[in-house]
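**Student:** Here is a sequence together with a model predicted from it:
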Amino acid sequence: MTTYRAGRPWRSAAIGRIAAVALSLVLTGALAPAPAAGAVAPAPATTGAAGGAAACPTDPATPKHRLRAMWIASVANIDWPSRTGLSVQAQQAEFRAWLDLAAQRNMNAVVVQVRPTADAFWPSPHEPWSQWLTGTQGGDPGYDPLAFMVSEAHARDIEFHAWFNPYRVANHDDPTRLVATHPARRNPGWRFAHGGKLYYNPGIPAVRGFIEDAVMDAVTRYDIDGVHLDDYFYPYPVSGETIPDASAYAQYGAGFGNVHDWRRDNVNLLVKELGQRIHAAKSWVEFGVSPFGIWRNAATDPLGSQTSGMQSYDAVYADTRLWVKQGWVDYIAPQVYWHIGHPTADYETLTAWWASVVKGTGVRLLIGQAAYRAGAAGQDAAWQRPGELADHLQYNRRHPEVVGDVFFSAKDIRADRIGAVSRLVGDHYSRPALIPARGGAAAPASPSITSATRLPGGVSLSWQRDGSSSPLSYAIYRVDSSPAADPCFFADARNLLKTTRGTSFTDTTATAGTYTYYVTAMDRLHHESAPSAGRVVAATGPFSVVVDNRDAGFTAGSGWGTSSFSSQLHGTDYRFAEPVAASDPAWFKAQIPAAGSYRIEIWHPANSGYNSATPFIVAAGGGNQVINVDQRVSGGQWRSLGTFTLSAGAYNVVGVSRWVSTAGYVIADAVRITRV
């Protein structure tokens, strides 16, 4: 990936104050008594995939279909391996940790660099082992990293996109430092030096065929889900240097009026031919490119964007707009590495432009996000705002063409400087998401849940596929209590628990309450079946439910941040907000099985900087009751608000209000509701 310097600071919009607004609750009606444990509820009456019914209300904060990925860079040991010469066990442990991080952040794909410098992270017959594994180019690492990585990713139902740098040979310009068997040494006419680096010459047909063969070896031998090219095509411009390809142009450039059009055609041919070969070999493997974020500026080309930065069409000869319009790629993931309001390349301007380019083409749009900038020293003031990245995804909601994001890079997701990643996850990745489907294939048949058993550690589920189909993976949904089946349960991800490539799952988040489970099946292109019949697991003992701020029952506005600063938290993080003279509560929603008396307890971290009179709102049967809590003390434990009469139904039971005159953050972390 290429990094770029940002310009002027982000221009924050003025935040309006809302006048006094009365709090109100809309309560649902009472539910019928829960069926016996293991009872089967009828499947929702859908005619297609889960959530296929029209007019279902959805929450844009819990989208059902989204590709969420991070780049894992191997060149120069940026992300993995962390250094050369690690043992097999250490390398594998590091990679598993990256996958676990992706899963914790509700990501569903990784883009891993497997050919960083004309070398390989697998036993390639075309190119030497990568030096970034052992420290020595050609050195056998003692195992097959690509086979291992694909297997580990799929075990977590995380897609594995193999990332290839097409032309870069080395980050130095001395061919004698390449291993003696390197194709660039055996074929000196294939390469040139430029800007202190070595490159394969894109204008030589034999080079293009060789690069395609090297990539296709990985495609045909491994169960990868995607082939991903980055933004390095022809070398980026170097002051005072020209690309030394005059002889290749003289030999192969007939029919082109200038060297620039010829160079673009060379890259076009690689992209077109590689896409064709990939789909001919494995139709389900996605082919995508992550180019520099600007194609051309409107001042140069009326088809371009209202920007004034470097143009990839002219600088590196990447005609990315053409690739989209011709359908040579399945997705485009431009690196929109600028902040909102940047004077040269505004994030919103560029995202809107790319959305207009892909519209109607069938090519999917992912946005390359600059996680490396968030909170980093030397970046523009905009990147010191914890909410900058989250605001990017908020803006993406305006453009349905944007179906996901890819973050550079893994180490920056882990670093979570200034809490920017936690904020993003809290605002946009609070629930899992399915990979967006592509193509027009029919969805698989619905699976059947064969068992649903309550265990000390949760609820154990098993299911079986329909004998007429062979799904790749499954999605598990959970609905509180045992309401009548409703297609709207599946309209977004609020009830989505997990995806898996197995046929069993243990829901460790299940408490003593009554739940109804559903399972759907998905094929290689992520078409989702209609849901199975529901399987009810009845409550045990007195009703008790815990709602954490990460659960589907929690909602909060954009004024609420996300933090994991305090060790007294419940779960993985908690929400915080500044006091305001306006109604902006965070709500904990629960399914109350029957009218009666319930003890309500709260959990929050404590800190001297938190609020001394945080208002907790309880939607009691006789009307809202407000209890003020001093959150400076007694953190990291359950604190009782009292016993209240609650109505039956699924509704917002407990709220945390920001409307308080005392200073200090108000905190929303978790509530526990128990029948007494």
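**Tutor:** Thanks, I have it. What you are looking at is a predicted structure, and each value in this text was computed from that prediction instead of being measured.

**Student:** contacts, neighbours, all on C-alpha from now
**Tutor:** Fine.

**Student:** if I pick residue 148, what's in contact with it?
**Tutor:** residue 92 (CA atoms under 8 Å, 6 or more residues apart in numbering).

**Student:** is it true that it lies in a strand?
**Tutor:** No. Applying DSSP: H, G, I helix; E, B strand; the rest coil, one finds residue 148 to be helix, outside a strand.

**Student:** separation between it and residue 122?
**Tutor:** Note on residue 148: its distance to residue 122, by CA to CA, to the nearest Å, is 10 Å.

**Student:** another one to put next to it:
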Amino acid sequence: MSFKKSILLLIVSLLAGSTLAQQNEPPKKEFRATWMATVINLDWPASGNLPVRFQKESLTDRLDDLKAAGINTLYFQIRTEGDALYDSDTEPWSKYLTGEEGVAPDPYWDPLEFVIEEAHKRGMELHAWLNPYRAMRTIPDDFSQKIFNNENIDESLKPILGRYYDANSKNKLPGTTARDSLHVANKHPEWLFVMNDKIAIMNPGLPEVMEYNVKVVMDVVNRYDVDGIHFDDYFYPYPPNHMGSSNKNEALDDSTFAQYPRGFDDKDDWRRNNIDLFVEMLHDSIQVVKPWVKFGISPFGIWKSGIPQGTSGMDAYSVIYGDGIAWLEQRTIDYITPQLYWAFTRFGTAQDYGKLADWWAEQAVANDRHIYPGHGLYRSSSSTFSNTLFDADEIPRQIRHNRNNENISGSVFFRSSNITTYSSKGFADSLKTNFYKYAALQPTMAWKDTTAPNSPQNLVVNRDSEKEYVFELSWDKPEVDMQTKASATGHVDTLIKYAVYRVDAGSSPNTVEEMESPYNLVAVTGETSYTDIAPPSEESHWYFVTAVSRNNVESEPTAAAEGGIVVSNEEVEETPEQISLSQNYPNPFNPVTRITFDLPNSGFTTLKVFDMLGRQVTELVSRNMTAGEHTVNFDASELSSGIYIYQLNMGDVSLTRKMTLIK
């Protein structure tokens, strides 16, 4: 081979290696979010009748677990069906919080206020997640009589509701509860549609419903320091209770369409515009009051069947009338999170994650908005009762796909319990040790305030006198220019978080240059102190800190402060002499319990749960584990009361114990 060819091959090899390194480099700014569902107590709280202190402890524990996994944003559900998991004068306290709708927590606390404060301490964003239209997941036995006798009710509803109204009947619909006097079903029954005798939604075509929902959301924006407002994909109802599921349903909004046509001749176009108009009204209201608050929606993952080419199935545009492209084109949202709960496919299946993610990304970027796709993490959990479970590598592959598309700015996982509680095939470990090993700020939105904050002051680094690898950092808050941060209505955004950097160097580093590397960012925190456990290094550890605005714009860094050289940070821990499996705690339990076990050696370990008939219920652990003590949470929310067996297996050793679930 000639010298010139050798040099050319070397250059190509170096360029390829550089490109590969850039692709594999973790992003310094990435949206890493999860949904925490409160409806029917899916994620939190475990039940509505737990003591307040347990609810608080559970919430902070889950925030700690999410933070440890690298999650930097939480969608926290505060309105599930015309109720409130926060202190509202407009809607009743949720039964999912207190066990009975309309009953305040005792002792009193406000979960939204609490979770905002706790999230901000951890440097996380908190987006309040509300369902805008759903009024009742199931119909109470007395609701039909109230709505049927209301003189303001649309006449087209009465034939549908007639069979509900039976004053002599003592039969109650299963799983229903009476609605509180503050609930919209009692305050404004004339606003509601009853779909196939199953569910009730607020009529999206009524101007008073639009105004009411804007009022509800803006009450949250005005009174709470939320970072964002988030809507899920429930607009008009999903099948089987959608508008087109029966002639009766299709006719429910005939009179509303006739009264408020707004120039539309086609009712489907009008229905989509009802949603668009409400989204626009809310967006404009947020911009006036607190323009720094982000507004995002997570629509169903298929916009229109056949788009992109080869995609088919139910679509949001024609079935539930959610037009995500309209919101992007009108720029009435800041981000979109299409729910792409499908896998990559090899043979041209009708729904393909990669194809849909790339198509949505093109639409978002073309309209200068962010996209953070929603991942169906629940489909990779052994706790999910489904015939369509993902392979273990499916979600990791989707994250890698997102990172390789420069138009995609992050990921959102449904749902939080699949990170903090369910096994999900070791996904939380993958986040901690791989994808989210390094901290990340959320992406900056170019259309919001990009003013950099002032720098923190007086950075001090102290070394632990006994543990030479532990460094205690502290600093002072920067001054905030109140005048430039005030909104048109007088609200002031004073929220600042901090990015903590560590660089190993023989002399004081160039902090501005070192800020660019994601590997130097060791933590994001909302507090003015941080404890770092530094790895061994032949060079000295240097630290510096930046202040970060609500829109994730960084200040100039502080001067670097030297911590010193770490020779070793290995702690001496006692390794158990033999494998052991402890009794779960609490026991009996409902619905979550903790299982602790000791491993004398590293190796492949499984922890499985069986019912009394010997059928496997779930697999909590199935991976290589290190020697030492381990604790795993078991959530039995979806199981019936009874005795269950949990079995620990490692090598030739198998240990079992009994536990009791009482609901």
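**Tutor:** Okay, I see it. None of the values given here were measured: they were computed from a predicted structure.

**Student:** The longest helix belonging to the first structure aligns to what range in the second structure?
**Tutor:** Criterion DSSP state H: the longest helix present in the first structure is helix 259-281. Using TM-score structural alignment, the residues of the second structure aligned to helix 259-281 of the first structure are 267-289.

**Student:** Mind listing what's buried along that stretch?
**Tutor:** 270-280, 282-283, 285-287, 289 (16 or more other CA atoms under 10 Å).

**Student:** for stretch 504-514 of the second structure, same thing?
**Tutor:** Buried, per 16+ other CA under 10 Å, within stretch 504-514 of the second structure: 504, 505, 508, 509, 511, 514.

**Student:** again with stretch 317-331 of the second structure
**Tutor:** So for stretch 317-331 of the second structure, counting by 16+ other CA under 10 Å, buried means 317, 318, 319, 320, 321, 322, 323, 324, 325, 327, 328, 331.

**Student:** And for stretch 107-117 of the first structure?
**Tutor:** So, applying 16+ other CA under 10 Å, buried residues of stretch 107-117 of the first structure: 107, 108, 109, 110, 111, 112, 113, 114, 115, 116, 117.

**Student:** same deal with stretch 84-91 of the first structure?
**Tutor:** Applying 16+ other CA under 10 Å to stretch 84-91 of the first structure flags 84, 85, 86, 91 as buried.

**Student:** Which residues are in contact with the third one?
**Tutor:** Pointing back at residue 86 of the first structure there. Shown in contact with residue 86 of the first structure (CA under 8 Å, 6+ apart): 133, 134.

**Student:** Using the three-state scheme, assign it.
**Tutor:** When classified by three-state DSSP, residue 86 of the first structure comes out as coil.

**Student:** Can you find the partner of it in the second structure?
**Tutor:** Residue 86 of the first structure maps onto residue 50 in the second structure, by TM-score structural alignment.

**Student:** can you map out the strands along the stretch 201-350 of the first structure?
**Tutor:** Applying DSSP state E, counting those that start in this stretch to the stretch 201-350 of the first structure gives strands spanning 226-229, 286-289, 331-332.

**Student:** So which bit of the second structure is the first one matched to?
**Tutor:** The one in question is strand 226-229 of the first structure. Counting by TM-score structural alignment, strand 226-229 of the first structure lines up with residues 228-231 of the second structure.

**Student:** Among the buried residues of stretch 317-331 of the second structure, which are located in helices?
**Tutor:** Those of these lying in helices (DSSP H): 324, 325, 327, 328.

**Student:** In the first structure, what residue corresponds to the last one?
**Tutor:** Going back to what we said before, that points to residue 328 of the second structure. Aligned counterpart of residue 328 of the second structure in the first structure: residue 324 (TM-score structural alignment).

**Student:** so how many other residues sit close to the nearest residue to residue 397 of the first structure once chain neighbours are set aside?
**Tutor:** Excluding its sequence neighbours, the residue lying closest to residue 397 of the first structure (CA to CA, 6 or more residues apart in numbering) is residue 60, at 7.5 Å. Using other CA atoms under 10 Å, residue 60 of the first structure is surrounded by 12 other residues.

**Student:** Residue 60 of the first structure pairs with which position in the second structure?
**Tutor:** With TM-score structural alignment as the criterion, residue 60 of the first structure matches residue 24.
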